[in-house]
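Chemist: structure for this input, please:
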Amino acid sequence: MAERTDAVRRERLDRDRVLRAAVVLADEDGIDAVSMRRLAQVLGVVPMALYKHVAHKDALLDGMVDAVLGEIDAPDPTVGWAEAVRARILSAREVVLRHPWARRVMESRAAPTPVVLAYMDSTIGTFLAGGLSVDLVHHAMHALGSRIFGFTQELYDTGPGPTPEDLAALGPQAQAAMQQLAAMFPNVATVATSRPHDPSSVVGSGCDDRFEFEFGLDLLLGGIERLHRRGWSSLGEVPA
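Modeler: Model prediction:
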């Protein structure tokens, strides 16, 4: 009976099931908990059974990223290019929020998978279908960077500025150090403490909360649209 049960498990195991189980495991326990041995335990198979579907750990991680990208909404062909790109990027952000480990894995990959390339190709296609020049789209993709996948890379992990309650809780020496820094860099202190960020919506590190993400996205898309209307070229040749 046990042998028959094992046979059924092996028969039903496929690549999609392996990847879905790995994604759930990473969502629940973090990406560091994902190993071939642990995944085999979750699926109720021996580790060697997994290698028929994913060649090695790196292939598993690539497949997990592909599975996550598959959750991003397709571009809406009934709206303008800017609205379609914006909606899709915000969909990507919601996906990354559901799977916060995905950013770390994507940043660790040496080369994009065909699924990642297909996602980029589709995004580029939305720009081109809107009439943007290849030249402008090339630079727009560089400007958007990782934002098309739903996250941004902050230069420094500054985090939200301290609240008055935070400062009051510090000891005298720490308060003096904070006051000294504020005196040395008053402009940084003014901006850093001007508005607290939403700690519940951060993807990765820094100030990447929803407001900051959408603010930056709208600035970029608005600028791209203005350049498109002007007939901008990186060669500096603007049609009359």
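Chemist: alpha carbons only for contacts and neighbour counts from here, please
Modeler: Fine.
Chemist: at which residues are the helices of the chain located?
Modeler: Ranges of helices in the chain, per DSSP state H, are 2-12, 15-29, 36-43, 47-50, 57-69, 81-98, 101-108, 114-129, 134-144, 164-169, 172-184, 186-192, 210-230.
Chemist: so which of these is nearest residue 198?
Modeler: helix 210-230 (7.9 Å; C-alpha to C-alpha).
Chemist: to compare against the first, here's another:
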Amino acid sequence: MVVAEIYVPRAGTDWRAELRHRAISAHEVLLTHRWATGLLGSRVNVGPAMLRYVDATLGCLITAGFTYEQADRAWNALDSHIYGFTIQAINFPLDPAEFASAAEQFLPLVPAETHPHLRTLSGLVIAGSHSGAADFTFGLDLLLDGLAGLLTR
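Modeler: Below you'll find the model as predicted:
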């Protein structure tokens, strides 16, 4: 039932836009149904919604020019990003609004001599010039860029 709420990509259109839409939709749906991510990654699911979802994803990739092997690896890499990022977002102990105060609190525990980069990054978060918040679409776009590179080779 949860998978039925996720956007199903269409073949024959802009594969990258379709898979991006699919990934963002899946992440949002799984954040809504916080219990579902662990189940999707730990069981064989051959229900009709999952079969449609996976077959459509493969069709989108195959139609775009990926081989079956590349398409298989691509949707698994995308789902790993979705599931991993979603689990991390659900379980992270701080709200992004708390990052600056948490960085300020923990900064004295981070020695500058041994962890200069972490201190600098923490300073950026404290100053408000960097949010420190994880960005789902950053990793997603890296994956999609890498897949696009496969098609040009």
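Chemist: follow-up on the earlier one: would you turn the helices of the first structure into TSV with distance to residue 158 of the first structure and mean neighbour count?
Modeler: As requested, the helices of the first structure are exported to TSV (distance: least, C-alpha to C-alpha, whole Å; neighbours: other C-alpha atoms under 10 Å):
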stretch	distance to residue 158 of the first structure	mean neighbour count
helix 2-12	48	11
helix 15-29	26	17
helix 36-43	35	16
helix 47-50	41	16
helix 57-69	27	19
helix 81-98	20	20
helix 101-108	18	16
helix 114-129	30	16
helix 134-144	21	15
helix 164-169	15	10
helix 172-184	14	13
helix 186-192	8	13
helix 210-230	14	15
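Chemist: save the ones you listed as a markdown table, and put in distance to residue 154 of the first structure too.
Modeler: Shown next, in a markdown table, are the helices of the first structure (distance: least, C-alpha to C-alpha, whole Å):
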| stretch | distance to residue 154 of the first structure |
| --- | --- |
| helix 2-12 | 43 |
| helix 15-29 | 23 |
| helix 36-43 | 32 |
| helix 47-50 | 37 |
| helix 57-69 | 21 |
| helix 81-98 | 16 |
| helix 101-108 | 13 |
| helix 114-129 | 22 |
| helix 134-144 | 13 |
| helix 164-169 | 23 |
| helix 172-184 | 21 |
| helix 186-192 | 14 |
| helix 210-230 | 11 |
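Chemist: relative to residue 75 of the first structure, which of the ones you listed is closest?
Modeler: helix 81-98 (5.5 Å).
Chemist: what range in the second structure matches the closest one?
Modeler: Aligning helix 81-98 of the first structure against the second structure (TM-score structural alignment) gives residues 15-32.
Chemist: that stretch vs the first structure - mean distance after superposition?
Modeler: Once fitted to the first structure, stretch 15-32 of the second structure is off its aligned match by 1.4 Å on average (mean C-alpha distance after the TM-score superposition for the first structure).
Chemist: run through who's touching that stretch.
Modeler: Contacting residues not belonging to stretch 15-32 of the second structure are listed as 2-3, 5-10, 36-37, 57, 60-61, 64, 78-79, 82-83, 86, 90, 137, 140-141, 144, 148 [C-alpha atoms under 8 Å, 6 or more residues apart in numbering].
Chemist: now with 6 Å, please.
Modeler: The set of residues that contact stretch 15-32 of the second structure without belonging to it, under C-alpha atoms under 6 Å, 6 or more residues apart in numbering, is 6-7, 9, 60, 82.
Chemist: do you know how far the residue of the second structure most remote from its centre is from residue 141 of the second structure?
Modeler: Among residues of the second structure, the one most distant from the C-alpha centroid is residue 113; the distance is 33.7 Å, by C-alpha atoms, centre = their mean. Between residue 113 of the second structure and residue 141 of the second structure the distance, using C-alpha to C-alpha, to the nearest Å, works out to 34 Å.
Chemist: quick check: closest non-adjacent residue to residue 37 of the first structure.
Modeler: What sits nearest to residue 37 of the first structure in space, not counting adjacent residues and going by C-alpha to C-alpha, 6 or more residues apart in numbering, is residue 47, at 5.4 Å.
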